[in-house]
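Colleague: What shape does this take:
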Amino acid sequence: MNSTIETILAHRSIRQFTQQPIDSEQLDTIIRSGIAASSSSMLQVISIIRVTDAEKRKSLAHLAGDQSYVEKAAEFLVFCIDYQRHMTINDQVQPEFTELTLIGAVDAGIMAQNCLLAAESMGLGGVYIGGLRNNAQQVDELLQLPQHTAVLFGMCLGYPAQDPQVKPRLPAQVIVHENHYHSLDKEAIAQYDQTMLEYYAGRSTNQKQASWSEQTTGKLCEESRPHILPYLNSKGLAQR
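Modeller: All right, here's what the predicted structure looks like:
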């Protein structure tokens, strides 16, 4: 196993950081690693907002659900879908197609994961902040995003001040299908639920007693940010 794979498999979300800053050379490498990621049809439809203003950080932490690490992390990056640059080049561009919004979401995930892996390879840690979409319009206004540009998620980066365990994932036999879609292996899910119960029971903080199945299906039975489609539509995205 090489060092790249070791870094990938050792991933943990880090939410507590030291006060040590990330130097400019490290940050430049992280950003360049993100930019080097695959881009659908080389459209390159992502912009990153680096938030360094303390008051904006504080506001974003609150808008994301009072996640204090948004304010305290050494760096906070916001990943945005961005067709404004293309519209500026050619006003005949049609960013309203839902396919183009999907491309933006996919490309942002690929770019951000490159950034995070680069950071982790340097001994840094981070966590994704989807909570920015709790108040997408307010985040949009705070960051002064133009039309055809929309917030997707944030990322905290810094030197870890915690050492959490690697969280167990679903087994490959559940996720990987061969040649056609296979029915769910409920026994494999039951075993995974037990693994997760043991994992949560062994954590020093944020212990839980619900299984993975109970947690995830419970969440999916709830309303899930119904304001997102109107927000995207208002930005000229995902309209048809």
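Colleague: C-alpha from now on. contacts and neighbour counts both.
Modeller: Fine.
Colleague: residue furthest from the geometric center of this protein?
Modeller: Q92 (31.0 Å; C-alpha atoms, centre = their mean).
Colleague: Contacts for the longest helix belonging to the chain, please.
Modeller: In the chain, ranked by residue count with DSSP state H as the criterion, the top helix is helix 98-121. Identification of contacts with helix 98-121 by C-alpha atoms under 8 Å, 6 or more residues apart in numbering yields 4, 7-8, 11, 26, 29-31, 33-40, 44-46, 79-82, 95, 125-126, 152, 157, 237-240.
Colleague: compare with the first, here's sequence two:
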Amino acid sequence: MTSAAMENGGDPEAAVARRYRSPQRADVSAWNQTLDAILSHRTTRAYLPKELPDGTLELIVAAAQSAPTSSNLQAWSVVAVEDPDRKARLAELAATNRHIEQAPLLVVWLADLSRLRAIACLSVCRGDGLDYQESLLLAVIDAALAAQNAVVAIDSLGLGSCYIGAMRNRPAEVAEELGLPPEAFAVFGLTVGYPDPAGASDVKPRLGQETVLHRERYRPGLNDQDLAAYNATLRTFQQEQGMPAIDWTLQVANRIGSVETLRGRERLGPTLKELGFKLS
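Modeller: Below you'll find the predicted structure:
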């Protein structure tokens, strides 16, 4: 029996409700360990000083490579970082995320057109299709699909992880630190390790499905009652976790309210061109 089932007394309906902190309509008749691992996911920012078993990285990458990939182009790569000094430097570049240093493994996920460009050169073609924003978007999507497969595998192994979007704060410096070729870009990092029980977090509640699920056509507008209910639910979670209590709607407004909150990512377009992407 896996973590969510144990926490919820082996009750799949309770495991689904735990994700929202309210009952949700869902068919759980075919409940399985994969669903259990997915619905019990929580972010890990505190790790035990314990190395991963040999072969764990390779197993995680195999799971990542089992994700769908557009046209089988496989336009992504990963850089596994275990060296403490390099992790420390990357932590400084990524808004001083200290759990990068604490975790035994940092995996940096790349949108990687460089390999496709090299193949085009071998085939004596220019690869003009790589010069458009669609190709970068394709590579970013491929990297995200692969990484999320890896996260599910990590959870199923009893390990923890945390996405590091701040790798995009200073992408040129990250590229230099990792020795990336032109047309390769660090989309995000992922810390991996054994969760420290002293810093364990609970399953973070999400918006109710009535807010995000649209049938046939998009429903415009916001439901103030649904948002107010979610604000209250998230505040309860924050208080339980010893976090500052703030409404989710205010969090959103603060995060997107000014250019300064992008923390350098507002320059991403010009930086990507410096990294060799054409972006026509």
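Colleague: what's the TM-score here?
Modeller: After superposition, the two chains reach a TM-score of 0.95 (TM-score structural alignment, normalised by the length of the first structure), with 238 aligned residues with a C-alpha RMSD of 1.2 Å.
Colleague: now the residue farthest from the centre of the first structure: how far from P146 of the first structure?
Modeller: Noted for Q92 of the first structure: a distance of 17 Å to P146 of the first structure, by C-alpha to C-alpha, to the nearest Å.
Colleague: next one: D163 of the first structure
Modeller: Separation of D163 of the first structure from P146 of the first structure (C-alpha to C-alpha): 39 Å.
Colleague: quick one, which of those two is more surrounded?
Modeller: Higher neighbour count among D163 of the first structure and P146: P146, with 14 against 11, using other C-alpha atoms under 10 Å.
Colleague: Which residue, other than its chain neighbours, is closest to the residue nearest the centre of the first structure?
Modeller: Closest residue to the average C-alpha location of the first structure: Y128 at 4.0 Å, with C-alpha atoms, centre = their mean. Of all residues not flanking Y128 of the first structure in the chain, M155 sits nearest, at 4.5 Å (C-alpha to C-alpha, 6 or more residues apart in numbering).
Colleague: hang on, isn't the one you found packed against G131?
Modeller: No: between M155 of the first structure and G131 there is no contact under C-alpha atoms under 8 Å: 10.5 Å.
Colleague: Now check T216 of the first structure against the second structure: what is it aligned to?
Modeller: Aligned by TM-score structural alignment, T216 of the first structure pairs with V252 of the second structure.
Colleague: From N231 of the second structure, how far out is that match?
Modeller: In terms of C-alpha to C-alpha, V252 of the second structure sits 11 Å off from N231 of the second structure.
Colleague: Of the two, give the one with the bigger neighbour count.
Modeller: Of the pair V252 of the second structure and N231, N231 is the one with more neighbours under other C-alpha under 10 Å, namely 20 against 10.
Colleague: Quick check: the more buried one touching Q251?
Modeller: No: taking contacts as C-alpha under 8 Å, N231 of the second structure lies outside contact range of Q251: 10.0 Å.
Colleague: any idea what S47 of the first structure aligns with in the second structure?
Modeller: Match for S47 of the first structure (TM-score structural alignment): S77.
Colleague: name the helices or strands packed onto the secondary structure element (helix or strand) that the match of T216 of the first structure belongs to?
Modeller: Element membership of V252 of the second structure, judged by DSSP states H and E, is helix 248-256. Helix 248-256 of the second structure sits against helix 224-240, with contacts defined as 3 or more C-alpha pairs under 8 Å, 6 or more residues apart in numbering; DSSP states H and E.
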